[in-house]
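Q: Sequence and predicted structure below; questions after.
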Amino acid sequence: MARWEPLLEQVMRERAPRLLAYAAMLTGDDAEAHDVLQDALVRTFSRGRRFDHVNQAEAYVRRAIPSVVIDRSRKFRPVPRDPADHPQVAAQASDRDAVMDVRGALRELAPRERACVVLRFYDDLTVAQISAHLGLADGTVKRYLSDASAKLAGLLGSELDLREENTVPVTAPLVKGRR
């Protein structure tokens, strides 16, 4: 048995549900989230790193997930969905007044926009930390957050401001006119 196998088994046993939920937020698709998690595990454990604790291994896998999502988006270009072909999308639109489906709205963002939003609000990273994490310029991250803000506002029917100084979470609508 390789020295990393027991730690991989422990990560999968104890941390897989959280890592899978994180991947699903970035992909918007549970089936694709499984593939992304698998790829992130391979990237993490195939490089011969030594992890002292399961927390350290989980952190490496969590850090690899957004990169895997972006890399996969370069290879697989999804066909735009027509809401008429998918009744569940139309149902979500009618339920928007009752429940804001942030996860559904995140699916509509481009992979890099989605990664920036999730890293900003789920992982609570600053613009500088996101740019370092994804290997992008600060201005590029700000542009992705701005574009995502406009798209999410249209999808969720609220005014959203994803600038760094804004501390209101994505799921809460802002009072009109307040920024």
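A: Received the coordinates, thanks.
Q: only C-alpha atoms for contact and neighbour calcs from this point on.
A: OK.
Q: ok, the residue most central in space within the chain - contacts?
A: Centroid-nearest residue in the chain, with CA atoms, centre = their mean: residue 26, separated by 2.7 Å. The contact partners of residue 26, by CA atoms under 8 Å, 6 or more residues apart in numbering, come to 33, 66, 69, 106-107, 111, 114-115, 118.
Q: what about it, distance to residue 102?
A: From residue 26 across to residue 102, the span is 12 Å (CA to CA, to the nearest Å).
Q: Residues contacting the host helix or strand of residue 128, please?
A: Take DSSP states H and E as the rule and residue 128 turns out to sit in helix 127-134. Contact partners of helix 127-134, identified using CA under 8 Å, 6+ apart, comprise 63, 66-67, 116, 119-120, 136-138, 140-142, 164.
Q: how about a cut-off of 10 Å?
A: Outside helix 127-134, the residues within contact range by CA atoms under 10 Å, 6 or more residues apart in numbering are 63-64, 66-67, 70, 112, 115-120, 123-126, 135-142, 145, 163-165.
Q: Tell me which helix or strand the nearest residue to residue 51 once chain neighbours are set aside sits in.
A: Once flanking residues are discounted, residue 51 sits nearest to residue 57: 5.8 Å by CA to CA, 6 or more residues apart in numbering. Per DSSP H and E, residue 57 falls inside helix 54-75.
Q: still on that earlier bit, the contacts of helix 127-134 in helices, which ones?
A: Using DSSP state H to define helices, the subset of the contacts of helix 127-134 located there is 63-64, 66-67, 70, 112, 115-120, 138-142, 145.
Q: which of these count as buried?
A: 63-64, 66-67, 70, 112, 115-120, 138, 141-142, 145 (16 or more other CA atoms under 10 Å).
Q: quick one on the thing from earlier: and the residue nearest to residue 51, how many neighbours does it have?
A: As a burial measure, residue 57 scores 22 neighbours (other CA atoms under 10 Å).
Q: Against that first model, consider the following:
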Amino acid sequence: MGYDDRLAEYIAGRYGALRRSAYLLCGDVHQADDLVQSTLVKVMLAHRRLERIDSIDAYARRTMHSTFISSRRRLWHRERPHAQMPDTGTPDPDVDLGLSVRAALQLLPARQRAVVVLRFWEDLSVQATADVLGISEGTVKSHTSRAMATLRTALGEAIVDLPDTTEPQIGALT
């Protein structure tokens, strides 16, 4: 199977998963779409290197998280205009919890958010997360600890069963 076939198969099979991870990173569907598109463009442009890489998925995941983190260094991302006020209806509690968790994720710095998404959404180990982000395992652990403390504070009583460890189960993110 040639590179073009491998890449087309990868995009067809993993586009949805990349988009969901990007949404958790960005907190906005349009920014998530832009992030996935930027990532896939970079993956396609790196075709010479990818022929020697065993896992296109690992390369794409690292590229997406690096692109996200570097985009947060720009000043323009801080402005968030809104065309209209958000809906103020009263959704059921599970929807409220999901919205609360997504809002709390947006409070985290970009690198901490990337660590949380990789560790608990993509279910990567500490070592795999460190490899994707190009940081040490200790940095992954400290970012996880700080991020979880921020999430616990932001969510308050919304999640009472969130354990006080660096390896919590936060399935409510989805």
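A: Arrived safely, thanks for sending. Here the structure is a predicted model, which means the values were calculated and not measured.
Q: TM between them?
A: Remark: TM-score between the superposed chains equals 0.72 [TM-score structural alignment, normalised by the length of structure 2]; 161 aligned residues with a CA RMSD of 3.2 Å.
Q: ok, back up a step: could I get the buried residue list for the helix holding residue 128 of structure 1?
A: Neighbour-count burial for helix 127-134 of structure 1 flags 127, 129-131, 133-134 (criterion: 16+ other CA under 10 Å).
Q: State the distance from the closest residue to residue 156 of structure 1 other than its chain neighbours to residue 74 of structure 1.
A: In space, and not counting its chain neighbours, residue 156 of structure 1 is closest to residue 100: 6.4 Å by CA to CA, 6+ apart. According to CA to CA, residue 100 of structure 1 and residue 74 of structure 1 sit 29 Å apart.
Q: check contacts around the closest residue in space to residue 117 of structure 1 that isn't next to it in sequence.
A: Spatial nearest neighbour of residue 117 of structure 1, chain neighbours left out: residue 145 (6.3 Å); criterion: CA to CA, 6+ apart. Residue 145 of structure 1 makes contacts with 112-117, 120, 127, 139, 151, 161-164, as judged by CA under 10 Å, 6+ apart.
Q: Can you tell me which of those is nearest residue 14 of structure 1?
A: Nearest to residue 14 of structure 1 among the contacts of residue 145 of structure 1 is residue 115, at 24.2 Å by CA to CA.
Q: my guess is the closest one contacts residue 125, does it?
A: No: if you go by CA atoms under 10 Å, residue 115 of structure 1 and residue 125 don't touch, sitting 11.4 Å apart.
Q: how close does the helix holding residue 128 of structure 1 sit to structure 2?
A: Mean deviation of helix 127-134 of structure 1 relative to structure 2 after superposition (mean CA distance after the TM-score superposition for structure 1): 2.2 Å.
Q: okay, the angle between that helix and helix 54-75?
A: Between helix 127-134 of structure 1 and helix 54-75, the angle comes out at 80 degrees (axes from the mean of the first three to the mean of the last three CA atoms, to 10 degrees).
Q: Structure 2: matching residues for helix 127-134 of structure 1?
A: Counting by TM-score structural alignment, helix 127-134 of structure 1 falls onto residues 126-133 of structure 2.
Q: and residue 9 of structure 1, how many neighbours?
A: Residues near residue 9 of structure 1, counting by other CA under 10 Å, number 13.
Q: who's in contact with it?
A: Counting by CA under 10 Å, 6+ apart, residue 9 of structure 1 touches 15-16, 54.
Q: for those, which one is nearest residue 44 of structure 1?
A: Ranked by distance to residue 44 of structure 1 (CA to CA), these are led by residue 54 at 12.4 Å.
Q: who's in contact with the closest one?
A: Residues near residue 54 of structure 1 by CA under 10 Å, 6+ apart: 7-12, 14-15, 60.
Q: among the residues you listed, which are in strands?
A: Per DSSP state E, strands hold no members of the contacts of residue 54 of structure 1.
Q: Can I get the buried ones among these as something I can paste into PyMOL?
A: A single PyMOL command selects the buried members of these (16+ other CA under 10 Å):
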select buried, resi 7+8+11+12+60
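Q: Residue 105 of structure 2 - nearest residue in space that isn't next to it in sequence?
A: Residue 105 of structure 2 sits nearest to residue 113 (CA to CA, 6+ apart), 6.5 Å away.
Q: try residue 66 of structure 2
A: Leaving out its chain neighbours, the residue that sits closest to residue 66 of structure 2 by CA to CA, 6+ apart is residue 133, at 7.0 Å.
Q: What count of nearby residues applies to residue 46 of structure 2?
A: Counted with other CA under 10 Å, the neighbours of residue 46 of structure 2 add up to 12.
Q: so who does it touch?
A: By CA under 10 Å, 6+ apart, the contact set of residue 46 of structure 2 is 40, 59.
Q: again, but for residue 91 of structure 2
A: Residue 91 of structure 2 sits next to 97, 99 when contact means CA under 10 Å, 6+ apart.
Q: how close does it sit to residue 171 of structure 2?
A: Plainly put, residue 91 of structure 2 is 19 Å away from residue 171 of structure 2 if you go by CA to CA.
Q: Perfect, I'm done here.
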